[in-house]
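Q: generate coordinates for the sequence data below:
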Amino acid sequence: MNVPRVGDTSELVVCEELTRTRIVQFAAASGELSPVHIDEEAAQALGHPTVMGHGMMTLAMAARVITCWFGADALRTLSARFTAPVWPGDCLSSRAVVTSVETVGALTLVGLALEATNGRGIRVLAGQAGVAIDRSQGA
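A: Model prediction:
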């Protein structure tokens, strides 16, 4: 793998269309069964147009841009804040930008800014990640 440079960017459509089924599957797998995610009437009673996707589901999907770029084993840190809800029908895209590159022994440590947007261009997630590339492997 080539060592990335500050400013290098990768973008990926991580979900063509978020479905209610996917939201319910994530709820079951994660144990996060809040009615706002799985019960249409409860979500509407709280003022939402419909059920909303989980923040952690959004983060997991957004992180794919990083794992596709560097591999899942390279990911060391990941944090985010959720800036807008995701809804059934949303298309989600993710973008990672290299913000720092540091060499420590055989490792290249890469800092990344992470962002996810919906199909309307609204940012739904902003975060940071760190990856470690072991240059001694596969060289």
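Q: alpha carbons only for contacts and neighbour counts from here, please
A: Will do.
Q: now the helices for this protein?
A: Along the chain, the segments classed as helices by DSSP state H run 20-30, 35-38, 40-45, 55-62, 64-70.
Q: this one as well, want them side by side:
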Amino acid sequence: MSDAELEQRTFTVARADLVRYAAASGDQNPIHQDESVATSVGLPGVIAHGMYTMALAARAVADWFPGSEVVSLGCKFTNPVVVPAEGGVEIEVGGEVKGTAEGLTTVALTVTCEGQKVLGMPKAVLRGAGA
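A: The predicted structure is shown next:
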């Protein structure tokens, strides 16, 4: 399987998700929960944890390839995901299988929020993803 586009996944992120992620991860940096702290350091508002955004990309990969082993998952954090006080913001994850070699499948990901890429060069490598 190569150059196969995968069905886009959409995840809604709300402030309550950031509170739960902070508790689970131990990352209690106030830029992820306190508007005044976030804006005081030059951010446009409360932002999602970069690792939480990456975890949503991993969740999409798991949805596309159930039972496969993720050998590697990587990206650069390029733009913040600003999460409003009320409601939430949508993260969209797209993927394209770039090829399979030596039992490993490479998937290029596109992760956006409000039309802007938020992860740079996100890529997953899987074992057991099938051909």
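Q: quick one: TM-score?
A: Remark: TM-score between the superposed chains equals 0.86 [TM-score structural alignment, normalised by the length of structure 2]; 125 aligned residues with a C-alpha RMSD of 1.7 Å.
Q: tell me which of the helices of structure 1 sits nearest to Ala80 of structure 1.
A: Among those, the nearest to Ala80 of structure 1 by C-alpha to C-alpha is helix 55-62 (7.3 Å).
Q: distance from that closest one to structure 2 after superposition?
A: Superposing on structure 2 and averaging over aligned pairs (mean C-alpha distance after the TM-score superposition for structure 1), helix 55-62 of structure 1 comes out at 0.4 Å.
Q: so can I have CSV of the helices of structure 1 showing distance to Ser100 of structure 1 and mean neighbour count?
A: Putting the helices of structure 1 into CSV (distance: least, C-alpha to C-alpha, whole Å; neighbours: other C-alpha atoms under 10 Å) gives the following:
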stretch, distance to Ser100 of structure 1, mean neighbour count
helix 20-30, 33, 15
helix 35-38, 36, 19
helix 40-45, 41, 15
helix 55-62, 20, 19
helix 64-70, 15, 18
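Q: with distance to Asn118 of structure 1 as extra columns, can I get these in JSON lines?
A: JSON lines is the format used below for these (distance: least, C-alpha to C-alpha, whole Å):
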{"stretch": "helix 20-30", "distance to Asn118 of structure 1": "16"}
{"stretch": "helix 35-38", "distance to Asn118 of structure 1": "18"}
{"stretch": "helix 40-45", "distance to Asn118 of structure 1": "20"}
{"stretch": "helix 55-62", "distance to Asn118 of structure 1": "10"}
{"stretch": "helix 64-70", "distance to Asn118 of structure 1": "15"}
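Q: understood, closing this out.
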